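J.: Following is a predicted model, sequence given first.
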Amino acid sequence: MPSNTNPTVRRRRLGLELRRLRESKNMTAEQVAKRLLVSQSKISRLENGRRSISPRDVRDLCGVYEIDDDRVVDSLMQMARESRQQGWWYAFKDVPYSVYIGLEDDASSLRVYEPQLITGLLQTPEYAEAVVRGGAPESTEEEVSKRVEVRIRRQGRLGEQTNPNTGEIKEAIRLWVVLDEACLRRVVGGRRVMREQMEHLAEQARLPHVTVQVLPFGVGAHAGLAGQYAILEFAELADSSVVYIEGVTSDLYLEKPHEVQKYSLMYEHLRAQSLNPEESLQRIQDAAKEYAR
């Protein structure tokens, strides 16, 4: 099994492997839970990667599944140990979307549709601060500062990164963003902040691995009316694509192939209905000039 120190992705991959082992024995999660005297929800959370898993959990599950190959058991237990390591985002406690950050940190490509705001990876610090303050008006100054810092640090994925432990180079994420024209017109933080945000957006849109398209008002009804979503894809074949939908109190992660396919098809419709990248860049630059006046 390939090495990967990202705890979120590692935990997710381990969960998928444990589910495969259970299904190979034709056992239900309820049956496994009864054997181990635990709740069925615990087994489900372990398999979907939403709960930290200990080497002891792995050992107990391997016993239920009658895995007698010590190499397989040792490999799974090592994955469990690595999955309990902490990513950089764990230093910022109470970040509401830490699971998503873990996935984004390891994704090779990201397709985003945003109907209201400039997507987080392309925000300026002042724009990000205005978004956080507006979206969570009861937040303290410390909480606002923390969320903005996390958002800006995430933007490191737009460039190459070197793993300080292994020296391995992680390529910049391939980012494709479809922005509703409302994202350009909604004044967040004031006209100066918006001018700087538009100029920054135009600069980022010129990067070879970043594509920005604007979905104009004139399109009318379109495939993105249901709201914002992101599709994450990974370099490792063992890691299936994930659709992320942000919620107010909880987030939704869709991983079933037919669900991912449906959202991917919707995204292709959005891209087709949007201005092409050159026209979109011009629309962004025009918006920057309007805010400068």
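T.: Sure, I can see it.
J.: Could you use CA atoms for every contact and neighbour count after this?
T.: Fine.
J.: Now do the strands for the stretch 151-293 of the chain: every range, in order, please.
T.: All strands of the stretch 151-293 of the chain, identified by DSSP state E, counting those that start in this stretch, fall at 161-162, 169-170, 174-180, 210-215, 229-233, 242-245, 252-254.
J.: Let's have those strands in JSON lines, adding distance to Arg151.
T.: As requested, those are exported to JSON lines (distance: least, CA to CA, whole Å):
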{"stretch": "strand 161-162", "distance to Arg151": "16"}
{"stretch": "strand 169-170", "distance to Arg151": "19"}
{"stretch": "strand 174-180", "distance to Arg151": "16"}
{"stretch": "strand 210-215", "distance to Arg151": "17"}
{"stretch": "strand 229-233", "distance to Arg151": "16"}
{"stretch": "strand 242-245", "distance to Arg151": "17"}
{"stretch": "strand 252-254", "distance to Arg151": "20"}
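J.: Highest mean neighbour count out of those strands?
T.: strand 210-215 (a mean of 24; mean count of other CA atoms under 10 Å).
J.: Can you name every helix or strand that that one contacts?
T.: On a contact count with 3 or more CA pairs under 8 Å, 6 or more residues apart in numbering; DSSP states H and E, strand 210-215 meets strand 174-180, helix 191-205, helix 257-273, helix 277-292.
J.: Out of the ones you listed, flag the one nearest Val72.
T.: Nearest to Val72, of all the helices and strands packed on strand 210-215, is helix 257-273, at 26.8 Å by CA to CA.
J.: Give me the helices and strands touching that closest one, please.
T.: So helix 257-273, by 3+ CA pairs under 8 Å, 6+ apart, packs with strand 210-215, strand 229-233, strand 242-245.
J.: Please identify the buried residues of it?
T.: Val260, Tyr263, Ser264, Tyr267, Leu270, Arg271, Gln273 (16 or more other CA atoms under 10 Å).
J.: ditto for stretch 220-240
T.: For stretch 220-240, by 16+ other CA under 10 Å, it's Gly224, Gln228, Tyr229, Ala230, Ile231, Leu232, Glu233, Phe234, Asp239, Ser240.
J.: Next one for the comparison:
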Amino acid sequence: MSAPTVRKRRLGSELRLLRESAGLKQEHVAARLSALTTSKISRIEKALIGVKPADLDGLLDLYGVSDEVKRRAMHSLAKDGSKKGWWQTYRDAISPEYADLLSLEADAKSMRSFQTSLIPGLLQTSAYARATIDAINMTSSAAKVNALVEVRMARQSVLTRPEPLALWAIIPEAALHTTISTPRAMKDQLQKLLDLSELPHVSIQVLPLSTEPHPGMVGSFSVIGFPETADLDVVLVEGLTSSLYVEDPVEVQRYGAAFERLQAGALPFSESADLIANLKDPT
């Protein structure tokens, strides 16, 4: 698999914006950097090919980028995409968009997730994952469902790695009332939420049934943050048959603002945990 499509597009877009801000056309750049042709610069900006570290440094120097944080961020985007991820084993079962998500999660430092009617995949038990994957995919074979469940469980390793992903999940209360498989299965799922909420890097809030209209009513989304700079964050917008990555910094900021509104409308952490515990063991 080549470098993550999303990261390639971000790199190409950033380089194009830097070139335009420097008042240069592609042919001007090619004339000053002997290692790059106009055609190659065009293909890099269109995310059709990657860029070597030395060539990237030449571009950044030419564009006047001296900030080391920005330069490291650009190199992070351009890093070798030929490395094999664990998800390569499942390439026949997962879509390119899903492979992108797995690669992004592997590099991310944070994720802010809102699901309209589901518990987020990173917080699911295998029983919950199986029931929801089977329901959403509808016509998938048992073998594919099994593979997708395995992928979802493997994804959760980002929460237990040495530098774990910081996850902030807002879960609608209605999702906690879903009946899956058996009462025991949902009880186990609720317990998993309680267990994970004890981790210092996992924050879980419940959006109560009584909440007022909010931005999340239009659909599920996740804001994925990286250890470089905020202007390289991306948003995953999920649908039934496809997913969309939002990469424009202005639009990403709007999703960040939407998440902040959801945070404000959700129950505090302690009250969220109490609600989950009461649903697990009604008194």
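T.: Done, it's in. None of these values were measured; they are calculated from a predicted model.
J.: wouldn't Gln40 of the first structure be in contact with Glu30 here?
T.: Yes: using CA atoms under 8 Å, Gln40 of the first structure is in contact with Glu30, at 5.2 Å.
J.: Show me which residues of the helix or strand where Glu30 of the first structure lies are buried.
T.: Per DSSP states H and E: Glu30 of the first structure is located in helix 29-36. Neighbour counts over helix 29-36 of the first structure (16+ other CA under 10 Å) mark Ala29, Val32, Ala33 as buried.
J.: what sits against the second one?
T.: Which is Val32 of the first structure. Counting by CA atoms under 8 Å, 6 or more residues apart in numbering, Val32 of the first structure touches Gln40, Ile43, Leu61, Val64.
J.: out of those residues, who's nearest Arg186 of the first structure?
T.: For these, the nearest to Arg186 of the first structure is Ile43 (44.3 Å; CA to CA).
J.: my guess is the closest one meets Ala29, correct?
T.: Yes: with contact defined as CA under 8 Å, Ile43 of the first structure reaches Ala29; the gap is 6.1 Å.
J.: looking at this, Arg111 of the first structure is in a strand?
T.: Yes: assessed with DSSP: H, G, I helix; E, B strand; the rest coil, Arg111 of the first structure lies in a strand.
J.: Pull the number of nearby residues for it.
T.: By the criterion of other CA atoms under 10 Å, Arg111 of the first structure has 18 neighbours.
J.: how about His269 of the first structure, what's its match in the second structure?
T.: Aligned by TM-score structural alignment, His269 of the first structure pairs with Arg261 of the second structure.
J.: Give me the residue at the spatial middle of the second structure.
T.: For the second structure, the residue nearest the mean C-alpha position is Ile224 (4.3 Å; CA atoms, centre = their mean).
J.: what does it align to in the first structure?
T.: In the first structure, Ile224 of the second structure lands on Leu232 (TM-score structural alignment).
J.: pretty sure its match contacts Tyr113?
T.: No: if you go by CA under 8 Å, Leu232 of the first structure and Tyr113 don't touch, sitting 12.0 Å apart.
J.: Provide the aligned range in the first structure for stretch 131-138 of the second structure.
T.: By TM-score structural alignment, stretch 131-138 of the second structure lines up with residues 130-137 in the first structure.
J.: for that stretch, which positions count as buried?
T.: Here stretch 130-137 of the first structure shows Ala130, Val131, Val132, Arg133 as buried, counting by 16+ other CA under 10 Å.
J.: before we move on, what about stretch 54-63 of the second structure?
T.: Quick answer for stretch 54-63 of the second structure (16+ other CA under 10 Å): Leu56, Asp57, Gly58, Leu59, Leu60, Leu62, Tyr63.
J.: Equivalent analysis for stretch 70-78 of the first structure, please.
T.: Val73, Leu76, Met77.
J.: Using TSV, please lay out these together with secondary structure and distance to Asp180 of the first structure.
T.: Converted to TSV, the buried residues of stretch 70-78 of the first structure look like this (DSSP: H, G, I helix; E, B strand; the rest coil; distance: CA to CA, whole Å):
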residue	secondary structure	distance to Asp180 of the first structure
Val73	helix	49
Leu76	helix	44
Met77	helix	45
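J.: Let's have these in TSV, adding distance to Leu117 of the first structure.
T.: Below are those laid out as TSV (distance: CA to CA, whole Å):
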residue	distance to Leu117 of the first structure
Val73	46
Leu76	41
Met77	42
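J.: any idea how far the match of stretch 131-138 of the second structure is from the chain center?
T.: 20 Å (CA atoms, centre = their mean, to the nearest Å).
J.: for stretch 111-120 of the second structure, same thing?
T.: That offset, for stretch 111-120 of the second structure, works out to 11 Å (CA atoms, centre = their mean).
J.: Contacts for that stretch, please.
T.: Against stretch 111-120 of the second structure from outside (CA under 8 Å, 6+ apart): 165-172, 174-176, 216-217, 219-225, 259.
J.: Stretch 202-219 of the first structure too?
T.: Against stretch 202-219 of the first structure from outside (CA under 8 Å, 6+ apart): 122, 172-182, 270-271, 273-277, 280-281, 283-285.
J.: No more questions from me, cheers.
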